Each structure stands twice: as structure tokens, then as C-alpha cells.
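Sequence first, predicted model second:
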Amino acid sequence: MSYQVLARKWRPQRFSQVVGQQHVLTALANGLDNNRLHHAYLFSGTRGVGKTSIARLFAKGLNCELGVSAEPCGECENCRAIEEGRFIDLLEIDAASRTKVEDTRELLDNVQYKPVQGRYKIYLIDEVHMLSRHSFNALLKTLEEPPEYVKFLLATTDPHKLPVTILSRCIQFHLKALEPQQIADHLEHILQQEKIAYQRSALDQIAKAARGSIRDALSLTDQAIAMGNSNISSEIVHQMLGTLDGEQALDIIQALQLADGEAIMQALRQVAEKGVEWDQLLQEIAAYLHQIAMRQLLQPTSDPSEQENRIDFLASHLPPEDVQYYYQLMLSGRKELPYAPDQRSGVEMTLLRALAFHPKLLQWEKTGVQTATEQGNHREQAENTRQHVEKIRQNFIKHEEVSQQQQSPSVSDVTSAVETELQTQSTPQLTVQPEIENQAQPEILEAESAAAENAAPQSSALKALRARDQLRQNTQKKNPELTTGEAATQESALESRARQRLITAAPAKSLKIMERLSQISESSADSAKPESQLPLMQSEAIEDDESKNEAETEIIGEDYHWQWLNPALEQEELGNRLRPSDIKQAILQERTPELVAKVLRISAERDHWSALIEKLNVSGMVKQLGLNSLLLQEEEQMVVLGLRPEQSNLNNERYINILEQQLNEFYQRKVRLEVRLEADQTRMTPLEQRRQVYLELGEQAKQALQQDPQLALLQQEFDALLDLDSIRAVG
């Protein structure tokens, strides 16, 4: 017997075998059981949803030898003849090929003759909307009042093209397009009966590509069976349909969540290599974002698939507002594709737009970048502040001219003038926005803002400057022969002490004010420099120092100033002794390279699988798969890993294949890798081993400090307390 395609072989033979369309089947079954039969039925709906199949089942129920019933026997001669398409009283007519009025009249000439074999003569007219206007007119009278033994069954994919006079003479049933889940379940049932290997994810892709049509899904399944040699896999289906691998769309969404631009570009390169339509990529991303949003609202399924595990993972890590925003960007990106220079650049710009508004990147921009628009908005305010600082400078010049006529220049006049100007400004002339603070031009604004915010540090620093001036006057009175260089050295030491007071009180802001005071002091002596450049002197250095100090303060919680008491020691070789810079780096780093190496070494000594992972050439998610798994079984040809259930999103076929390949290269033989979910808490995974070792090293560091005699002496003499929570191992 010749091969029969699945769409014909698995055509339903009973109402119970029809997929979906329960609203139609219920009405037809009740009409057959109660013998309330209309003379004309119209079945409408998209292709492949069962219009013709339901019409044939209805004809079988009308002509079964056991009587009119919604459950025909299927064994009598009439039922078998209808199934095989040789029932003489069932006339199937293709209206698309018989559109002329002469064809319709020839058809209606036979209506007057009674059925030969069955109970009813049934006219099944497919694609009835293709008939011409004259054919419809010829059909009207007979369709309205046919003989009692004649039934008309009409089928169409476009009921809107039928005249209203035809619609009013029929009972109309609209068949709905089927859901992908219904189609995939039906395909799974058929393939199990056919004993053909398959992957559920492949069936889901076929059901999605069928777009609600059972017949299209069965045709695609036939094609997939041929391509895969009776083994339907996801890779075969993606290759056959030319569609995007769902994992790539999820990888892009995960990269958006992590603000990883490099991962996004890598995924786009892979899509380009496969030749997938770029519009389809945005469509896939939008579809998965919809699933993520639904998963955030609904409970996850009890038996999730591998892909659903990733969706659950993203649903728990992506804020709902970000999901909605990304979804809107994908839709607008699809609209803009026709206007892009090319479709790939349009997709890249859409994803970069989504990446630009990531909260992490926005935070970076807020602390380190000011746009040109913001600079324009604050230009007028910056000019006002520049004029105010210029006023302070002019006051200093005036005091300097007066002091030159006296015995010696006095810094007290300068400090008094500056202090007076700052105190008269009880409130700053403008509110400095956080975004302005990192620009070179608005440095003037920071000096003015700091003047209003740090009154106490200013007072302390200005008092120190007065002390320097007093020292200069006393030195000249007592030791007139003292050289200018020696006096300058003493004055410089006192001025440095004043600066250190100000830095200790308010490091970042006060440093800027001191630098500005230095600029003002130096500007009067340096006439070669134009006045327009004075406010910008040392701005770059100040900005670098401030950003560095703020970054260190954010990490260690305090503003440390590392310096040598004797600068000459900085150039000497210390051997094995630690430098202050080395101690600083150890504190700033969360985990030093020495500590990481020590944790890895101890973990490798305790666990064979931990040592083996470090020898494999794996990274990223593949390495995470190994680190979160237990080695359950290691044989000659097979390795079995037990993955923690909470990390089930790592149970990805692609990651498993890469890890299996690396194991083959390591063992120099073919090894099959199997990953299972393992909830055994009596053993620790490599990642749990490393965490345990890290905690143990931290406890050892606490015990060592608690037992240190010098530290105990400090606690005793100064009544100090040791903050155990702040202690961590560094090597």
C-alpha cells in the first residue's frame, strides 16, 4: 500500500476525534440526536481547521444505516463509503473550479432526483465564495426551499464575500483557529501512535508555525520526519522553518537584564550567521517578553520545560516595568525597520536603545556624565557664579595692593577678605545639580556650593591661615636675619597643616575650596595667565581626585588618605614588608587574587569534581552548570551530574553539549554526560565548597586577630572594640 500523508491518514472519523471546535460540534450533535435538521449549513474559518472534515462527519451521521445519530457506527456500508470518498449521494463540489452559472444550473438539475444509496442527498460545496454573482442568483431559490431529502453543506474561508441573501438562508458556524498548545498536543498523540521520536520543543515550533491550522501542522510534521529521518528535533525544525532559536531571544533578554552589551552583539552575530529575518527576531523577543509578563502574574506550571525554567528565572529577576518598557521598544522597533539604513542596524539600534535606559547605565550617567542639553540649561547659572568668584578675586587684588605698601605682604588680609565674602553669602546663588558636579566648567559652582555647605571646615582652615600669617610676622620680628627660604619652609608646613584640617573635616568639597583659594593667591602673582583661564586651573586634577576619593569611600565606607610620613621611604626597597599602597589595595578589593587562588586550591584538595572543573576549558553559564552540580557517577563511558533544583535554568541542552565536549577532550575518549536534578543536601557542590572555604578563612582571620597580643594591648589601653563583622580574609 502506498504511503498516506498524515493529514489524510489522521482525518477525524468521529466528532470526538475533532480537535477543538466544541461550540460547532455540540450544536451539530444536538441537531442530529433530536432530528432538528436545517436544510443548509455554512462552515466558515481559516484553512485547515476542519470545515470539510466536520461536513463529512455530519453527512455520515445523516446517512448511517443505523439511523440519524451524532455517533455513527462507522462499520456499515454507507459509513465506509463516506470515509473512502465513494458515497454516491455525497456530491463534493469545488466552487473555485466551477464558478460559471452553467455549472451551477447543471448541478441543480439533479436536485429533483432522490438519493440512490443513502437517506439524504448531500451537496458539499467547498470555497463557495468563489461562485460568480449569477451562480449565486441561480442557487438562491433551491437553497431556500430544497426537497426534504436534500441538504446543502457550504464551506468558505471568506464568508464576507458571500451575498447576504445566501447567508440568510443558512445556519452559519464559524470555526476558530486552534491554539498552538492544542496543535502540539495533537501532534504528540499522532507521533506516539506512529512511534516516531520527537522533542516537545520541536512540536511547539511546528504548532506555532502552523498558525492555527491542523492541516498545515501535519504537513510540516511530514516534512520534519523526512528531514530528520524519523527523528524530529528542535534543530531540524528551526533549520526547516528558517526560524530563530528561542534560546537566542532569551539570551538577548537576559543580556538586557544584565546590561551586557557585548553579549547582545554576540547574539546578533549568531542570528546574522543563520540568515534569520530581523523582523522575526524582534517579534520573538516581544513574544518572550509577553510570556515573562504573564509568568509574573500567573503561577508557574507544575511540570515546566527547560525553556519555561528560563522564563521563570527571567520573570523573577526582571522588574515588571522593565518588561513592559522592553516590549514597547520591540514593537516600535518593528515599525521603524523600513526606515532604517538596513534591517540589522535597525535591530541593533532598538536593542541599544533598550540598553541605554538600563537602571545601571542610568546610574553611571547620573554620576559621571552630563549631556550637552544640561550644560546649556545651566550655562547662565554658571556665568553668575563665575562673576561671583571673580568678585572675590578682585577683592583679593585690592587687599594685595594695599599690603604691598606695608612692611610685608600679609595673608591675613586675604583670608579675611575671602571669609567676609563667603559669610555674606548665607545661601548660594544657585542650587547645584548632582549632574553638574563632574564637569570641568561647573567646577566654579562646586566651590561656591561648598562654601555654603561646609562653614565649620572653612572656619578651621581660615584660622590656620591666620596662624601662618602670625608666624610670619613673629619670625620677622624675632629673627630678621632668617632667610626667605627657611621662613617659607615653616610657613609651608603650617599651611599644609591647615589644608589637612580642612581635608579631614570635609575631604571632597573642602579640597576644592582650598584649591580655589590657592588659585586666587597664585593668580595675582602670575600676570601672564589670562583671567578667563583662572576658574579652570587644576579643574581636571580636582575632578580626578574627587572621583577617586568618592569611589574609594563608597567601597570601604570611609575616606582614607594614604601617604608616607617620610616621603623618602617611598623610593626605598621594602623587601617582604607591606607598603601602605598594598594594604589599601587589599582593603579596596572584595576578594584579592591571593585569596581566590587559596580558596580554589583548598576546594580542589577536598573535592575531585571541583579540581576537574578548573582543568576544563569552560566559562560563563557552562562553568556555572558544573559549579552548581554534584558528581554522582563517573564511569568509563558516562558521567552523571546532579544539578541543584533551584538552578534548573542551567539545565540547558546547549550548555550540556559544550561541557560534554570538554570532558571528551579532557578524558581523551568519548564520554556521555547526563544531568539530573539532585536535592541531596548532605553533599556540597563545588560552588558551595568554595563558599564554605571562604567562610572558614574568614573565621580563621577573626580568631587570629582576637588572639593577637598587640591588638589585645590596644584594646586594653584605649578601651577599643574589635568589629568582628568587618573582618574578612584577604589572602
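Yep, that arrived. Since the structure is predicted, the reported quantities are computational estimates derived from the model, not experimental observations. Numbering: from 1, shown residues only.

from here on, contacts and neighbour counts on C-alpha atoms
Noted.

Now do the SS call for residue 301.
Here residue 301 takes the coil state, with states given by DSSP: H, G, I helix; E, B strand; the rest coil.

can you confirm residue 235 is in a strand?
No - Residue 235 is assigned helix when assessed by three-state DSSP, not a strand.

I'd like to know how far it sits from residue 672.
Using Cα to Cα, to the nearest Å, residue 235 is found at 20 Å from residue 672.

With neighbour numbers in mind, choose between these two.
Using other Cα atoms under 10 Å, the more surrounded residue of residue 235 and residue 672 is residue 672, with 17 against 13.

Could you count how many residues lie near the closest residue to that one other than its chain neighbours?
Nearest non-adjacent residue to residue 672, counting by Cα to Cα, 6 or more residues apart in numbering: residue 638, 4.7 Å away. Number of residues near residue 638 (other Cα under 10 Å) recorded here: 13.

Would you mind confirming that residue 638 makes contact with residue 667?
No - applying Cα atoms under 8 Å, one finds residue 638 not in contact with residue 667, separated by 11.1 Å.

same for the helix or strand hosting residue 489, what does it pack against?
Secondary structure assignment for residue 489, by DSSP states H and E: helix 484-505. Under the contact definition 3 or more Cα pairs under 8 Å, 6 or more residues apart in numbering; DSSP states H and E, helix 484-505 sits against helix 455-478, helix 507-525.

Among the ones you listed, which comes closest to residue 226?
For residue 226, the closest of these is helix 507-525, at 72.2 Å, according to Cα to Cα.

starting at the chain centroid, how far to the closest one?
Helix 507-525 sits 47 Å away from the centroid of its parent chain (Cα atoms, centre = their mean, to the nearest Å).

same question, stretch 539-551
33 Å.

what's around residue 451, how many residues?
25.

Can you tell me, leaving aside adjacent residues, what's nearest to it?
Nearest residue to residue 451 in three dimensions, chain neighbours excluded: residue 422, at 6.4 Å (Cα to Cα, 6+ apart).

by contact count, what packs against the host helix or strand of that neighbour?
Taking DSSP H and E as the definition, residue 422 sits inside helix 411-424. Using 3+ Cα pairs under 8 Å, 6+ apart, the elements in contact with helix 411-424 are helix 379-404, helix 455-478.

another one to put next to it:
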Amino acid sequence: MSYQVLARKWRPQNFHQVVGQEHILTALANGLKENRLHHAYLFSGTRGVGKTSIARLLAKGLNCIHGVTAEPCGECEHCKAIENGNFIDLIEIDAASRTKVEDTRELLDNVQYKPVQGRYKVYLIDEVHMLSRHSFNALLKTLEEPPEYVKFLLATTDPQKLPITILSRCMQFHLKALDQQQIAQHLAHILTQEKIPFESPALDKIAKAAQGSIRDSLSLTDQAIAMSNVDIRTDVVNTMLGLLDDNQPVEILYALHQGNGEKLMHCIQSVADKGADWDELLIEVGEALHQIAMLQLLPNRIDEESQLGFLAKHVSPENIQFFYQIVTVGRKELAFAPNRRVGVEMTLLRALAFHPKFSRAEPAEYSANLAVQPRPEKESAGKKMEDLVEMPVYNQHLRASASPQNASANPPKSASNALNALAQIERLRASVQTAGSAEKQLPEPVQPKAQARELPVISMPQKERPQTDLIDRLASLAQQSQSNGNAGGPSRKPVSTQGADNALDAPAADNAQESENDDNNDEANLAETYQWEWINPEMAEAENVIRPSEIKQAILKEKTPELVAKVIALAEERDDWTKAVEHLGLDHLKLVKQIALNSVILAQSETEIVLGLRSNQKHLQRESAMVALQAALSAYYGKDLQLKIELNDDEQRLTPLDFRRQIYHELSERARQDLQSDKKLKLLQQAFDAHLDLNSIRPV
């Protein structure tokens, strides 16, 4: 007898031998047991998961001599004929080779004849999505109302290509792809029965390469048996599938973690020597990073003796995520690389170049070029501008080259903009010294202890920022800093001037608050320097008194502190109890103040005060809060008062909180009316066909 491949030899002969798909087998078994049978079944799923095998088992259960059963005997004449593929009442059709409507009509002509041997005539149409549109139309009527002795079993890998009219006439079952563990266990069972030695890691690799398909895994197992001479080993499977050794991805991660480029290139060369797939290399590295991340998330699973456990202990989660992102992005770019090896090398070199451990270190030559010259501890009053303008080393070289003794030399074009900027600075210094001759000497700013910092260069075309405007700004900033220095001492900050356009850059602040203030100032400056002209000349006559940055800050907050204070002040004018609540001194007792804000005075005498609390705030009543509120009221009125609180929901009597809401609503309505009647906005609406969003208006 000739050799039979494993995929055919180990095709399941009953429902119990089917791997996975329990949800489908349960439904079919129950239908067979209860004799609740549909006339058309559709099995869908990826290749090699058991669509055709389950359809044949269903045909066995329908035509077994012992009756319709979920457990066909497999020994009777009908079961054996179906197993061998020669049962006359099981018509298997390959729709991929019989796509024409004539083939479908020929098939349907025989539907009217009753089965010859079996109980049912079963039509098994494989790859049914390959039928033509006319074939589907010809099949519709028969598929919807076939004779009682006809069953249709359809199988497809792409159910989306089927017309909805076909899908609605079938009972649909979608077979899921099997997971790696299920396939590996099934392969181990088959090889044990076949008495073929194997290594478990080798089967895991075959199961992973099968991608959820039992048939693919059995075909790969046949190939591994042939390559290994009936001894399935891990190294043979790695060579067959073009996989890496288990240690190679980990060695690459070691090299990345250590920042060792030489070791990294050595690992890549070893991968090339074994002829591994380059995309598979990035996949393996990504999976190793995923395993490390999971070990870091679940530290009780870490085995410190394993390589992955060691990396999970010594590589930060941030670096793991960084390396993973580099690898996944590199896979997408692999198709555009000159060749796949170059793409992998550049991906790993990118991870090495932007390694968080080394990215903060700048080249020495670049840092030296941007070093700031140290200044003496004490300087004369005539050097005030030197306090405000720090010159980098390369700017001082340009300044020396622009001296009178070098005036005859023609400077290169690359330095012309810088020389022009230096001339502007000299003129600015002269004007500042003249204007500040009567001022006192500036106090010395506090110098940071850190070494010279690097000054970023921000370039802007001169057309967008005219030189005269820049000098005026530098002069005004210098005078402002000078006045601030006289008034506030060492709070003044030096201004750095660099490059062709002398862009301003304030020194880095020592805390987050100063940094935020600098960002806000920069935003305001950019808003002022932006040059544009009105399309409508009438709008140019209106004076802009509010900066865009101020508007932005206002709309980001629902209620600004200024608005809250205004609402509280207006509420105090309308109600005495509201005024009293604000003067009880309960700002540090939030819970007690909430009771007062949600209450009204029901009665008040020389010895007692009765408050009516809203019922939706009754949860605020606590003994300690009542004692604190009674003490605050006694202190405010200057006499001992007994406090009593009752629930009161009378909407005619407003609480302090109700007064605030009422005033806020009035301010909001007034703001809407003011904006709707504003001439500027009307001009904007006319010029730009704009619309005013009333819901976004907030009082300020």
C-alpha cells in the first residue's frame, strides 16, 4: 500500500476526533439527536480547520444504517462508503472548477430524483464562493425549498463573497482558527501513535508556523519527518522554517540594552549566515519584547535564571516599549529598504542611535561650538547690555572677523546674515547705554551652578520679522529687564541672541512654574509679531485691547477666578444670608460650608437659628459638621445660638448657591447679548460669512 500523508490518514472519523470547534459540534450533535435538521448548512473558516471533514461527518450521521445519529458507527456499509469517498448519495462538487451556470443547472436537474442508497441525498459544495452570479441565482429557489430528502452542505473560506440571498437561506457555522497549544497537542498525539520521536519545542514551532490550520501543521510535520529522517528535532525545524535560534533575539536585545554596536552587528551576521528570514527576525525580537513586558507586568512569573527574566529585571518598561515601537515601525518600512538586511540593520541601528541611555549625550564638538562664554563676577555699569546678551563662541569669532582691521576682507555669504545681526546688536547696545546712563547699576543676576548650557537656534525669515522691529523689541525688552532689575533685584533673566535673525531664547527656569510663564510669554510675543492686514478697512480703525493668548486662556476655563469672585460679590449684595456665609470663615471646612451654601434661614431668634437644607444634600449632615457650623454662627453673630436643620425644598426661597447660579446665568445672557450686538463681530460675520456659536460664550 502506498504512503498516505498525515493530513488524509488522520482525518477525523467521528465528532470526538475533531480538534476544537466544540461550539459547532455541539449544535450539530443536538440537531442530529433531536432530528431537528436544517436543509442547508454553511461552514466557513480559514483553510485547514475542518470544514469539509465536519460536512462529511454530518453526512455520515444523516445516512448511517443505524439511523440519524450524532455518533455514526463507522462500520456499516454507508459509513465506509462515505469515508472512502464513493457513496453514491453524497455528491461532492468543487465549485472552483464548476463555476458556470450550465454546471449548476445540470446539478439541479438531478435534485428531483430520490436517493439510491442512503436516507438523504447530500450535496457538498466546496469553495462555494467561486460560483458565478448566475449560478447563485439559479441555486436560490432550490436552496430555499429543496425536497425533504435533499440536504445542502456548503463550505467556503470567504463567506463575504456570498450573496446575502444565499446566506439568509443557510444555517451558518464559522470555524475558528486553532491556537498554538491545541495544534501542538494534536501533533504530539499523532506522532506518538506513529511512533516517531520528536522534541516538544519543535512541535511548538510547527504549530506556530501553521497559523491555526491543522492541515498546514500536518503538512509541515510530513516535511519535518522527511528532513530529519524520522526524528523531529528543533534545529531541523528551525532550518526548515527559516527560523532563528531561541537565543538570537535575546542576544540582540542584550546588545541593544548595553548599547554595544559591535555585538549587534555580530548577531546580525550570524543570522545572515544561517539564511533566516529578515522579517522573521523582527517578529522574533518583537515577541521577545512582548514576553519581557508581560514578565514585568506579572513579576511573580519572572524566572531570574532565564535570559528573559534577567532582561525583565534590568531593562526599564519605558525602554522595552521604545524598542518595541522601533521594531514594529521597522517592519512596515522593510518593503521600502534597498534590501531586507539593510532594512533590519537600519531599524536596529535606529534603536541604538536613539537609545534613551545615550540620547542625552551630545557630540563634544557640537557642545563646544554652542558653549556660552563665562562672565566675570563683577562688571561695570557700562557693560549692562553684556548682562542681557550672551554671545556664543562662534558669534564672537564672527564679531572678530567683522572688526575694522578685517573690513577689507570680503566675508563669505554664509556669514553675511550673522554679520548684519552683529551690527544691529552694536547699535542696540549704544542706544541702551545712552538711555540708561542715569540709571543705577544693575544687580548681578544669579548664575546657575551647572555648566554652560546649549542655546537652541530659532531661525525666522527676515520678511516675517523685520530687522527694525526686532531691534525695537530687543531695546524694549532690555529696558524692561533693567527696570525690573532695579525694582526686584536678581529676578532679572539674561537674554541670549544667536544666528542670523537674533531670535530670543530665555534661559531654562529652575521650576515648572517659571517654564510655563515663559511659554505663555513666547506665545504672546508670537501673536504680536504676526503681521496681517484687514480685508475690511473699517475693522482696522478698531483698537485691539485683548491679546489672542488672553482669549485662549479665558476659553480654556469654564469659570475663571475673577469671574467666581465677581459672582460671589454680586450674590452678597442680593442676600444677607449669602453675605454671612462668606464671612463665617469656613473656607478650610469645605463640608461645613457646603451645608451653609445649600441652606436657607427658616427662622432666627436670640437663642436659635433654623436652617432649611435641600433634601438632595441631606447626606452632608454629620455631627461634627453641625458642631462646627453652630460655633461659626455663634462667633459671627456674637451670641450663643442653637442650630437646628430641617429639610426644605421650597424653590421660592433661594440658597446662596442658587443666587450664584442665577447671577452666573444673568452674566452669561448679558455676554451673549453684548457679543451679538458687537460691531466688530458683525463686521467679521459680514467679511468671512462667520456664525456665532452662542453655546460657547462664557462670561469673564
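Done, it's in. It should be emphasised that the depicted structure is a prediction, and the values quoted were computed from it without experimental measurement.

Which of the helices and strands packed on helix 484-505 of the first structure sits closest to residue 378 of the first structure?
Residue 378 of the first structure sits nearest to helix 507-525 of all these, at 20.2 Å, using Cα to Cα.

Find residues that contact each of residue 638 and residue 667 of the first structure.
Common contact partners of residue 638 of the first structure and residue 667 (Cα atoms under 8 Å, 6 or more residues apart in numbering): none.

What's the local residue count around the closest residue to residue 56 of the first structure other than its chain neighbours?
In space, and not counting its chain neighbours, residue 56 of the first structure is closest to residue 82: 7.3 Å by Cα to Cα, 6+ apart. When neighbours are counted by other Cα under 10 Å, residue 82 of the first structure registers 21.

Please look at residue 82 of the first structure and residue 60 and confirm they touch.
Yes - using Cα under 8 Å, residue 82 of the first structure makes contact with residue 60 at a distance of 6.5 Å.

From what I see, residue 659 of the first structure and residue 624 are in contact.
No - under the criterion of Cα under 8 Å, residue 659 of the first structure is not in contact with residue 624, lying 10.6 Å apart.

More neighbours: which of those two?
Shown here are residue 659 of the first structure and residue 624; by other Cα under 10 Å, residue 659 has more neighbours (22 against 17).

doesn't that one fall inside a helix?
Yes - looking at residue 659 of the first structure with three-state DSSP, it is inside a helix.

From residue 306 of the first structure, how far out is it?
17 Å.

And for residue 28 of the first structure?
Note on residue 28 of the first structure: its distance to residue 306 of the first structure, by Cα to Cα, is 41 Å.

out of those two, which sits in the busier spot?
residue 28 (23 against 15).

what residue of the second structure takes the place of that one?
When the second structure is aligned by TM-score structural alignment, the residue opposite residue 28 of the first structure is residue 28.

so who does that match touch?
Residues in contact with residue 28 of the second structure (Cα under 8 Å, 6+ apart) are 58, 70.

Could you do residue 104 of the first structure as well?
Residue 104 of the first structure neighbours (Cα under 8 Å, 6+ apart): 98, 135, 138-139.

Average offset of the strand or helix carrying it relative to the second structure?
Using DSSP H and E, residue 104 of the first structure falls within helix 101-108. Averaged over the aligned pairs, helix 101-108 of the first structure sits 1.2 Å from the second structure after superposition, using mean Cα distance after the TM-score superposition for the first structure.

Out of the helices and strands packed on helix 484-505 of the first structure, which is closest to residue 161 of the first structure?
Comparison of these against residue 161 of the first structure by Cα to Cα identifies helix 507-525 as nearest, at 77.9 Å.

against the second structure, where does that closest one fall?
Using TM-score structural alignment, helix 507-525 of the first structure pairs with nothing in the second structure.

helix, strand or coil for the residue nearest the centre of the second structure?
Nearest to the mean C-alpha position of the second structure, by Cα atoms, centre = their mean, lies residue 325 at 11.7 Å. Following three-state DSSP, we place residue 325 of the second structure in the helix state.

can you map out the strands along the stretch 501-650 of the second structure?
For the stretch 501-650 of the second structure, the strands defined by DSSP state E, counting those that start in this stretch occupy 503-505, 599-604, 608-613, 642-647.

can you put those strands in CSV and add mean neighbour count?
Shown next, in CSV, are the strands of the stretch 501-650 of the second structure (neighbours: other Cα atoms under 10 Å):
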stretch, mean neighbour count
strand 503-505, 18
strand 599-604, 18
strand 608-613, 20
strand 642-647, 16
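
could these go into CSV alongside distance to residue 278 of the second structure?
Formatted as CSV, those follow (distance: least, Cα to Cα, whole Å):
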stretch, distance to residue 278 of the second structure
strand 503-505, 46
strand 599-604, 73
strand 608-613, 73
strand 642-647, 75
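
Out of those, which is closest to residue 428 of the second structure?
Closest approach to residue 428 of the second structure among those (Cα to Cα): strand 503-505, 14.4 Å.

what range in the first structure matches the closest one?
So strand 503-505 of the second structure sits over no part of the first structure, by TM-score structural alignment.

which helices and strands sit right next to that strand?
Counting by 3+ Cα pairs under 8 Å, 6+ apart, strand 503-505 of the second structure packs on strand 495-498.

which element follows the helix holding residue 104 of the first structure toward the C-terminus?
strand 121-126.

quick one, that next one and helix 101-108 angle?
150 degrees (axes from the mean of the first three to the mean of the last three Cα atoms, to 10 degrees).

What are the boundaries of the helices in the stretch 601-700 of the second structure?
623-637, 656-676, 679-688 (DSSP state H, counting those that start in this stretch).

Give the buried residues for the first one.
Within helix 623-637 of the second structure, the residues that qualify as buried by neighbour count (16 or more other Cα atoms under 10 Å) are 625-626, 629-634.

quick one: which of the residues you listed is nearest residue 124 of the second structure?
residue 625 (79.4 Å).

Distance-wise, check that closest one relative to residue 96 of the second structure.
The value you get for residue 625 of the second structure to residue 96 of the second structure, if Cα to Cα is used, is 82 Å.

Residue 307 of the second structure now?
Distance from residue 307 of the second structure to residue 96 of the second structure, by Cα to Cα: 50 Å.

Check residue 31 of the second structure too.
For residue 31 of the second structure, the distance to residue 96 of the second structure - Cα to Cα - is 30 Å.

what do you get for residue 225 of the second structure?
From residue 225 of the second structure to residue 96 of the second structure the distance is 32 Å (Cα to Cα).

what do you get for residue 348 of the second structure?
Separation of residue 348 of the second structure from residue 96 of the second structure (Cα to Cα) stands at 45 Å.
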